[in-house]
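Novice: pasted the sequence and its predicted model underneath.
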Amino acid sequence: MYRRLFVLLLLLSSYNAIAQSNLLKKFPKGYSPDEVGKLIAYRFVDAKHALHAGKWISYPETFYWTGALKYAALKKDTKLIDLLQNKFEPLFTTESKYLPIKNHVDLNMFGSLPLELYQITKEQRYFDLGLPYADTQWQVPNDAQKAEKDWADKGYTWQTRLWIDDMYMITIVQTQAYKVTGDQKYIDRAAKEMVLYLDELQKPNGLFYHAPDVPFFWGRGNGWMAAGVTELLRYLPKNHKDRPRIMEGYIKMMKSLKEFQSPSGMWNQLIDDPDCWPETSGSAMFTYAFIIGVKNGWLNAKEYAPAARKAWMAMVPYVNDKGAVSEVCVGTNKKNDKQYYYDRPRRTGDYHGQAPYLWCVNALLEK
């Protein structure tokens, strides 16, 4: 009798595991990552540059480009890879003026894009273009300010500013550098920086203020942290000394995000304010963190797979038939004014939203 009961429980457990797994594999027509990904990725091919300060390729464009490349690689879509490479080619020649300078956290992250192209094509010129963006993030310039030098003296990047956005900007270029070189120093840098930000900025509820002097849980700001810590954990060696601390911060954040997910499946512009409007870019970043967590066994699939699916099903209707995501908060500087976050303009097709949707697509497509 006990043996039968044991076998029955084992079968039920196995069935539940398969059922949870299928939640992130099978979707109704119009909701599959293949369909959504193709719409959004191909939209970028003919899209205009979104320049930082009107001068250099911006971080939203960088991440949209990279997301489209990863989608193309996952789908083995050689046509799309060629189109995206061709779009990049002028940056070596006639559009070289758009290559970001290497003096700010929002500019150095550009290196993650050519390093992605290098991983796909193995062309050395992409490696040579991308790696200096990771290296200069830890090379203190002669005209650095005292605060920047102080951070560097402690082993952190001189570009440290303790804004939560940084934890994607810094993490992504250092992690990419680690992936293409195998040099431990790059992943060590990203991990050390992440521990600093977790220790300094994570609140008891698991979330993060936009900055120490801005006491609001802004959606996309927290999204950058959620995506950054997720991306880092994907490649951080299992025996790395900082992994337990980083995983602790990740789990704490995911638990809070699950609690603040709205009944619709989305998250609001201000995460803890139920009266605020649902915002797509932050919602997509949180969904990405859930999907990767479930697939890697960091999160309990029984709890988080349904939450991830619910979020994805809520997100897709915001994508129009041209592949443009709506209800995206525009670029947002920090400000100690709650109404400021309420009143931020919302756009359709803003690259801040296009990229995170592709992160979700790619996470769902990965085996």
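Specialist: Okay, I see it. Numbers count the residues shown, from 1 in each chain.

Novice: from now on I want contacts and neighbour counts done on CA atoms only, so please keep to that.
Specialist: Fine.

Novice: which residues in the stretch 1-150 of the chain form helices?
Specialist: Assigned by DSSP state H, counting those that start in this stretch, the helices in the stretch 1-150 of the chain fall at 2-22, 33-45, 59-74, 78-88, 105-108, 112-121, 124-135, 146-153.

Novice: quick one: which of the ones you listed is nearest residue 324?
Specialist: Set against residue 324 and scored by Cα to Cα, those come closest in helix 33-45, at 6.7 Å.

Novice: in the chain, which residue is closest to the centre?
Specialist: Residue closest to the mean C-alpha point of the chain, counted by Cα atoms, centre = their mean, is residue 227 at 3.6 Å.

Novice: what's in contact with the helix or strand harbouring residue 257?
Specialist: In this assignment (DSSP states H and E), residue 257 forms part of helix 243-260. Contact with helix 243-260 is made by 191, 194-195, 198, 202, 205-207, 226, 229-230, 233, 236-237, 267, 271-272, 286, 289-290, 298-299, 304, 307, as judged by Cα atoms under 8 Å, 6 or more residues apart in numbering.

Novice: now go through the residues you listed and say which are in helices.
Specialist: Counting by DSSP state H, the part of the contacts of helix 243-260 found in helices is 191, 194-195, 198, 226, 229-230, 233, 286, 289-290, 304, 307.

Novice: check the offset of the helix holding residue 257 from the chain's centre.
Specialist: Put simply, helix 243-260 sits 15 Å off its chain's centre (Cα atoms, centre = their mean, to the nearest Å).

Novice: how many neighbours does the nearest residue to residue 41 once chain neighbours are set aside have?
Specialist: Distances taken as Cα to Cα, 6 or more residues apart in numbering place residue 68 nearest to residue 41, at 4.7 Å, with adjacent residues excluded. Neighbourhood size, residue 68 [other Cα atoms under 10 Å]: 28.

Novice: residue contacts, residue 68?
Specialist: Residue 68 makes contacts with 40, 41, 42, 44, 84, 355, 358, as judged by Cα under 8 Å, 6+ apart.

Novice: how near is it to residue 132?
Specialist: To residue 132, residue 68 is 23 Å away according to Cα to Cα, to the nearest Å.

Novice: picking that back up, now tabulate the ones in helices among the contacts of helix 243-260 in JSON lines and tack on distance to residue 212.
Specialist: Shown next, in JSON lines, are those (distance: Cα to Cα, whole Å):
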{"residue": "191", "distance to residue 212": "21"}
{"residue": "194", "distance to residue 212": "16"}
{"residue": "195", "distance to residue 212": "16"}
{"residue": "198", "distance to residue 212": "12"}
{"residue": "226", "distance to residue 212": "17"}
{"residue": "229", "distance to residue 212": "19"}
{"residue": "230", "distance to residue 212": "22"}
{"residue": "233", "distance to residue 212": "24"}
{"residue": "286", "distance to residue 212": "21"}
{"residue": "289", "distance to residue 212": "23"}
{"residue": "290", "distance to residue 212": "26"}
{"residue": "304", "distance to residue 212": "29"}
{"residue": "307", "distance to residue 212": "30"}
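
Novice: ok, structure two:
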Amino acid sequence: MKSRRKQSFMSVLLVCALALSGCKAISQEPAKKGIVISKDMKWSDKMALTLMKRHPESYMLDDAKKPKWDYVHALVLHSIEELYKKNPDPRYKAYIRGYVDELVQADGSIKTYEFDKYNIDLVVPGRLLFDIYAETKDDKYLKAMQLVRKQLAEQPRTASGGFWHKQIYPNQMWLDGLYMGEPFYAQYTLTFENGKSFDDIAKQFELIQLHATDPKTGLLYHGWDESKEMPWANKETGNSPNFWSRALGWYVMALVDVLDYFPKEHPKRPKLIKYLNNASAALAKYQDKTGLWYQVTDKAGGKDNYLEASGSAMFAYAFAKGANKGYLPSKYKKLANKAFDGLTKILIKKVDEDGGITLTNCCQVAGLGGNPYRDGSYEYYVNERKKDNDPKATGPFILAALELNR
């Protein structure tokens, strides 16, 4: 009798469990399919929801097949984090949290994070941890931030004190690296170290400004090799041979983001604002009549050069934020709006049936050295592959749309 009762009780439990799991499947499935992208939405929401619809799990951004601690995911998710502050849609928060919790383990270690490669690109995802830790007070996020901070403490440096871009690129500073390392470093030192490292952060900008700026155009070269030993490096200056718009974009974005954390009374702050003004004035001279910038910044009309999305979106963001914060004259807001018009009217060529948008003419990747060898030549930059809705363009596009309230 007892065993029969037990059997019927187990059957009831099984039916309940199946019913519940059925309900769960029904309620979760439409959530992924149920993203509606209306033509009346702001551009920031349109782009964020497009990406969420096409990449239902945040680790799938950039068509990744498995979770990876990576700067491209961090860039897009940071932009969605900023969007959430303006439009607190819970889906945005869940999307960011999904990525972080996939990678940050209970003990604060980070899956796929290759600490000992000393790749400064891998510092950026640490930016996603501040708000989550502030909200949850869960120790694992603090430990993960401390781990990323430890990388910066041990990051190899040039003789003059600049962070190497990666362990495999000795004595080299790239413009990209300023964005990859400094905003996290600035937020961390302000939040946890009473601002003790602001001088070191300013020094990174001082070095690249001093060595990589071209006196003729005011633009900054993509990379600087302090040893002057790399085949791509100018034997007198150590600089790479060309101006790449996305590298310049990383640089001006780094400046406007780092300034969020620099205390108003810090003696180096006016210097950083001056660097932003100098770089912006140089860039404004090369803005095309469409509002966009070319892949190789100063070579409009050159063979195979093209109006490129990521650099243009980065400049739009930095100009708009710089003007909004009072670092740049107000005319830069107009230039940012002009750039944003170019992005939306020229580079978003079609809208999908579901309302999703696609930003075209995004350079997928470019670097210096490595294997196969990248020589930094004009031909190298204009022939690197392109990818629609590349994260290096979509993240800054969202940030620019937010600053411009478009």
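Specialist: Perfect, thanks for sending it. Everything numeric in this text was worked out from a predicted model, so none of it was measured.

Novice: just the buried subset of the ones in helices among the contacts of helix 243-260 of the first structure, written out for ChimeraX, thanks.
Specialist: Buried residues within these, by 16 or more other Cα atoms under 10 Å, are selected in ChimeraX with:
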select :191,194,195,198,226,229,230,233,286,289,290,304,307
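
Novice: which among the ones in helices among the contacts of helix 243-260 of the first structure gets closest to residue 215 of the first structure?
Specialist: The shortest gap between residue 215 of the first structure and any of these belongs to residue 198, at 15.8 Å (Cα to Cα).

Novice: counterpart of the closest one in the second structure?
Specialist: Using TM-score structural alignment, the partner of residue 198 of the first structure in the second structure is residue 209.

Novice: in three-state terms, label residue 162 of the first structure for me.
Specialist: Assigned state for residue 162 of the first structure: coil (three-state reduction, DSSP: H, G, I helix; E, B strand; the rest coil).

Novice: counterpart of residue 296 of the first structure over in the second structure?
Specialist: Residue 296 of the first structure maps onto residue 325 in the second structure, by TM-score structural alignment.

Novice: how near is that match to residue 152 of the second structure?
Specialist: 28 Å.

Novice: residues touching the alignment partner in the second structure of residue 326 of the first structure, list them.
Specialist: Aligned by TM-score structural alignment, residue 326 of the first structure pairs with residue 360 of the second structure. Counting by Cα under 8 Å, 6+ apart, residue 360 of the second structure makes contact with 309, 347, 348, 349, 387, 388, 389.

Novice: tell me which of those you also see in the first structure.
Specialist: Using both residues aligned by TM-score structural alignment, their matches' Cα atoms under 8 Å, the first structure keeps these contacts from the contacts of residue 360 of the second structure: 309, 347, 348, 387, 388, 389.

Novice: which residues touch the fourth one?
Specialist: Read that as residue 387 of the second structure. Neighbour list for residue 387 of the second structure: 360, 361, 362, 363, 364 [criterion: Cα under 8 Å, 6+ apart].

Novice: from what I see, the match of residue 198 of the first structure and residue 221 are in contact.
Specialist: No: if you go by Cα atoms under 8 Å, residue 209 of the second structure and residue 221 don't touch, sitting 9.8 Å apart.

Novice: redo the kept ones among the contacts of residue 360 of the second structure as TSV? Include secondary structure and distance to residue 3 of the second structure.
Specialist: TSV is the format used below for those (DSSP: H, G, I helix; E, B strand; the rest coil; distance: Cα to Cα, whole Å):
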residue	secondary structure	distance to residue 3 of the second structure
309	helix	70
347	helix	70
348	strand	67
387	coil	64
388	coil	63
389	coil	61
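
Novice: out of those residues, which are buried?
Specialist: Buried by 16+ other Cα under 10 Å: 309, 347, 348, 388, 389, out of these.

Novice: pull the contacting residues for the aligned partner of residue 86 of the second structure in the first structure.
Specialist: Matched to the first structure by TM-score structural alignment, residue 86 of the second structure sits across from residue 74. Applying Cα under 8 Å, 6+ apart to residue 74 of the first structure gives the contacts 362, 365, 366.

Novice: could you do residue 106 of the second structure as well?
Specialist: Residue 106 of the second structure neighbours (Cα under 8 Å, 6+ apart): residue 140.

Novice: and it, how far is that from residue 141 of the second structure?
Specialist: According to Cα to Cα, residue 106 of the second structure stands 9 Å off from residue 141 of the second structure.

Novice: next one: residue 131 of the second structure
Specialist: 10 Å.

Novice: who's more crowded, these two?
Specialist: More crowded of residue 131 of the second structure and residue 141, by other Cα under 10 Å: residue 141, with 28 against 12.

Novice: thinking again about what came up before, turn the contacts of residue 387 of the second structure into JSON lines, including distance to residue 280 of the second structure and secondary structure.
Specialist: Listed next are the contacts of residue 387 of the second structure as JSON lines, based on distance: Cα to Cα, whole Å; DSSP: H, G, I helix; E, B strand; the rest coil:
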{"residue": "360", "distance to residue 280 of the second structure": "24", "secondary structure": "coil"}
{"residue": "361", "distance to residue 280 of the second structure": "22", "secondary structure": "coil"}
{"residue": "362", "distance to residue 280 of the second structure": "21", "secondary structure": "coil"}
{"residue": "363", "distance to residue 280 of the second structure": "21", "secondary structure": "strand"}
{"residue": "364", "distance to residue 280 of the second structure": "24", "secondary structure": "coil"}
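
Novice: residue in the first structure paired with residue 122 of the second structure?
Specialist: Using TM-score structural alignment, residue 122 of the second structure pairs with residue 107 in the first structure.

Novice: quick one: which of residue 325 and residue 152 of the second structure has more around it?
Specialist: The neighbour comparison of residue 325 of the second structure against residue 152 (other Cα under 10 Å) goes to residue 152, with 20 against 14.
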